[in-house]
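# build the 3D model from these lines:
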Amino acid sequence: MKQVAMVTGGTRGIGLETAKKFLVKGYQVAIASIDSEDVIKQAMDELTALGDAVFISCNVADAEQCRNAVSKAVEHFGTIDVLAHVAGVVGQRVPLIDADLADLSNTIQINLMGTIQICQSVGQVMVKNRTGVIINVGSICGAMANTESIGYHASKGGVRMATQAMARELSPYGIRVLSVAPGWVKTAMIDKPIEEIGSKLHMKGRIINPQEIADAIYLLSLPEASAINGSTVMVDDGYASFKGVDGYSA
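This next block holds a predicted model:
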């Protein structure tokens, strides 16, 4: 029987590459996301060409939508073995004193409460099964400060601690919960000036490709990673290791 992965934010960027990875590895995949019709169609055309994938509309900031999406995924595939929770936003890149508090609140609602809400719904399924793996996508901003917004830092720091607390609660049921903390990743959230700055802060001299994060998520989902639980794995090409010093200079 094929295993089932649920990927939030699976219609673009890291989420899309993660969905592709699980499909290539033989999983059935439920894509929970919100996006424009054109983006959804293009993504699902790519994904269904690789395997058994279904799209389920879900704004993770809404708890009821999370519950409904999980119910639909289970109805369609029978279970959920792995949750890769990728959905998130950066918010406005402005200093705190100039920030729109509504934007900060929205960022925290999506990134932090969205994580808690989708993990609660999937966790209820996994507790019944007494098995499962939940992998949340955090950020280096959950462990160290850089130029991103206060709301983004607060939300990703919350994801890190929520992951640890979830692991403690869910491990007795055979469920692992962990997170990955990417450095700067080449997605639509990153513009050219930021990419140029970020390239100097990674050991390869470039920012990270979404496929590299997807690969890490898949590896951490495997039984061979069974001793990794409650941890945040830095998938940052060394960014945090040398604290933002130019890592590419010889």
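# please count neighbours and contacts with C-alpha atoms only from this point.
Will do.
# now the longest strand along the chain, how far from the chain's geometric center?
Counting residues, the longest strand found in the chain (DSSP state E) is strand 175-182. Offset of strand 175-182 from its chain centre (CA atoms, centre = their mean, to the nearest Å): 9 Å.
# against which helices or strands is it packed?
strand 132-137, helix 150-170, helix 210-221, strand 232-235 (3 or more CA pairs under 8 Å, 6 or more residues apart in numbering; DSSP states H and E).
# which residues touch residue 220?
135, 228 (CA atoms under 8 Å, 6 or more residues apart in numbering).
# so what touches stretch 173-181?
Taking CA under 8 Å, 6+ apart as the rule, stretch 173-181 contacts 126-127, 130-140, 142, 160, 163-164, 166-167, 170-171, 216-217, 226, 228-236.
# mark which of those residues are buried, thanks.
126-127, 131-140, 142, 160, 163-164, 166-167, 170-171, 216-217, 228-236 (16 or more other CA atoms under 10 Å).
# how many residues are close by residue 95?
12 (other CA atoms under 10 Å).
# which residues does residue 43 contact?
Per CA under 8 Å, 6+ apart, neighbours of residue 43: 11, 12, 16.
# next secondary structure after whichever strand or helix holds residue 84?
Using DSSP states H and E, residue 84 sits within strand 82-85. Sequence order places helix 101-108 as the next helix or strand after strand 82-85, per DSSP H and E.
# tell me the contacts of the residue nearest the centre of the chain?
By CA atoms, centre = their mean, the chain has its centre lying nearest to residue 86, at 2.2 Å. The contact partners of residue 86, by CA under 8 Å, 6+ apart, come to 7, 8, 9, 10, 14, 15, 136, 137.
# one more to put side by side:
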Amino acid sequence: MPSYLVVGAARGIGFEFVNQLSAVPGNQVTGLIRSQATASALNDLAAERSNIHVIEADIFSPDSLREAVAKVEKVSNGALDVLIHNAYSAGTEVMFLSASQFTGKETELHQELTETIKANVIGPMLTINAFLPLIRKGAEKKLIYITTGAADVDMTRVSRLTGQIGYSASKAAGNMVMAKYAGDLAESGIKTLSIAPGWVETPATEGLTQNPEVFEYLVNAFKRIDPNVKGMITAEQSIKAMLEVIDKLDAEGSGAFVSHHGNKKWVD
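Prediction:
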């Protein structure tokens, strides 16, 4: 009976991971959330499916993580097959400033980088390290980090997307950390993967479609990468594609940074 842990499962991509994984009756799926305040949809789904477990935890607190590990251990029979780390920060209110626009805004720059590195690098490391004992006992032994195509240098260079410096840089750092884990844990049979979901329509991005100017800016940027891009894909499409890539992950591909297509095609 495969067991999955989805970190950051309350909404959007994380919620859809839980939805699709739990649709397979033999899977045991735990959703780790920061707060019950935003988890009503997840709790409703868990009420319908007995193979879903919802656990609240602060991933920056070692004590809270230890408590979460103990709870997950009970519902997953002492082992985890796949950990999917989706919790993240897109940045602060100045996230769309370009590098040069931070001139004279040194405090804001510090906050932008500190916030994103904490959420997108330190948080995942604390969480992975806490749950490693359960992953070591699993059959699949997979650590999955949800990243972004905006962390790819060539994608950024070609698209000329100049904002979200903290998000892009911290996710690039997260990708490197996952590659480090791949080497570190190879002899244990543990495999890692950084995978970007594509340009996905979620509660976090729904405001883009309501702002024609920003939406047009992003579409034009992505068209520099792929002229056929028209807009966002659904979370259902993204997660279905990512699960196929995750399922195929083997030792040879461990530590890689890929898109939901399993390659470097970042947008559809």
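# about what we covered before: so of the contacts of residue 86 of the first structure, which ones are in helices?
Cross-referencing the contacts of residue 86 of the first structure against helices under DSSP state H gives 14, 15.
# just the buried subset of the contacts of residue 86 of the first structure, please.
Looking at the contacts of residue 86 of the first structure with 16+ other CA under 10 Å, the buried ones turn out to be 7, 8, 9, 10, 14, 15, 136, 137.
# how is the nearest residue to residue 8 of the first structure once chain neighbours are set aside assigned, secondary-structure-wise?
Excluding its sequence neighbours, the residue lying closest to residue 8 of the first structure (CA to CA, 6 or more residues apart in numbering) is residue 32, at 4.6 Å. Assigned by DSSP: H, G, I helix; E, B strand; the rest coil, the conformation of residue 32 of the first structure is strand.
# do the same with the one 3 residues further on
With three-state DSSP as the basis, residue 35 of the first structure sits in coil.
# pretty sure it contacts residue 11?
Yes: applying CA atoms under 8 Å, one finds residue 35 of the first structure in contact with residue 11, separated by 7.4 Å.
# who has more neighbours out of these two?
Taking other CA under 10 Å, residue 35 of the first structure and residue 11 do not tie; residue 11 has more neighbours (28 against 15).
# quick one: contacts for that one?
31, 33, 35, 39, 40, 43, 44 are the contacts of residue 11 of the first structure under CA under 8 Å, 6+ apart.
# also residue 135 of the second structure?
Per CA under 8 Å, 6+ apart, neighbours of residue 135 of the second structure: 79, 80, 81, 82, 83, 141, 142, 190.
# rerun at 6 Å
Residue 135 of the second structure makes contact with 80, 81, 141, according to CA atoms under 6 Å, 6 or more residues apart in numbering.
# just give me the match in the first structure for it.
In the first structure, residue 135 of the second structure lines up with residue 126, judged by TM-score structural alignment.
# that match belongs to a helix?
Yes: per three-state DSSP, residue 126 of the first structure lies within a helix segment.
# adding distance to residue 117 of the first structure, write the contacts of residue 11 of the first structure out as TSV.
As requested, the contacts of residue 11 of the first structure are exported to TSV (distance: CA to CA, whole Å):
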residue	distance to residue 117 of the first structure
31	16
33	14
35	19
39	25
40	23
43	24
44	25
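# which one of those residues is nearest to residue 75 of the first structure?
Nearest to residue 75 of the first structure among these is residue 31, at 13.8 Å by CA to CA.
# next one: residue 223 of the second structure from residue 229 of the second structure, what distance?
6 Å (CA to CA, to the nearest Å).
# oh sorry, the question was meant for residue 265 of the second structure
11 Å.
# also residue 254 of the second structure?
On the measure of CA to CA, residue 254 of the second structure and residue 229 of the second structure end up 29 Å apart.
# same check, this time on residue 190 of the second structure
To residue 229 of the second structure, residue 190 of the second structure is 36 Å away according to CA to CA.
# neighbour count: those two, which is higher?
Set residue 190 of the second structure next to residue 229 and count neighbours by other CA under 10 Å: residue 190 wins out with 25 against 16.
# would you say residue 55 of the first structure is within a strand?
Yes: counting by three-state DSSP, residue 55 of the first structure is part of a strand.
# ok, it - how many residues close by?
Look at residue 55 of the first structure: counted by other CA under 10 Å, it has 23 neighbours.
# now do residue 129 of the first structure
15.
# distance of it from residue 194 of the first structure?
43 Å.
# residue 82 of the first structure against residue 131, yeah?
No: the pair formed by residue 82 of the first structure and residue 131 falls short of the contact definition of CA atoms under 6 Å, at 9.4 Å.
# what about the equivalent of residue 40 of the second structure over in the first structure, neighbour count?
By TM-score structural alignment, residue 40 of the second structure lines up with residue 41 in the first structure. For residue 41 of the first structure, the neighbour count with other CA under 10 Å is 14.
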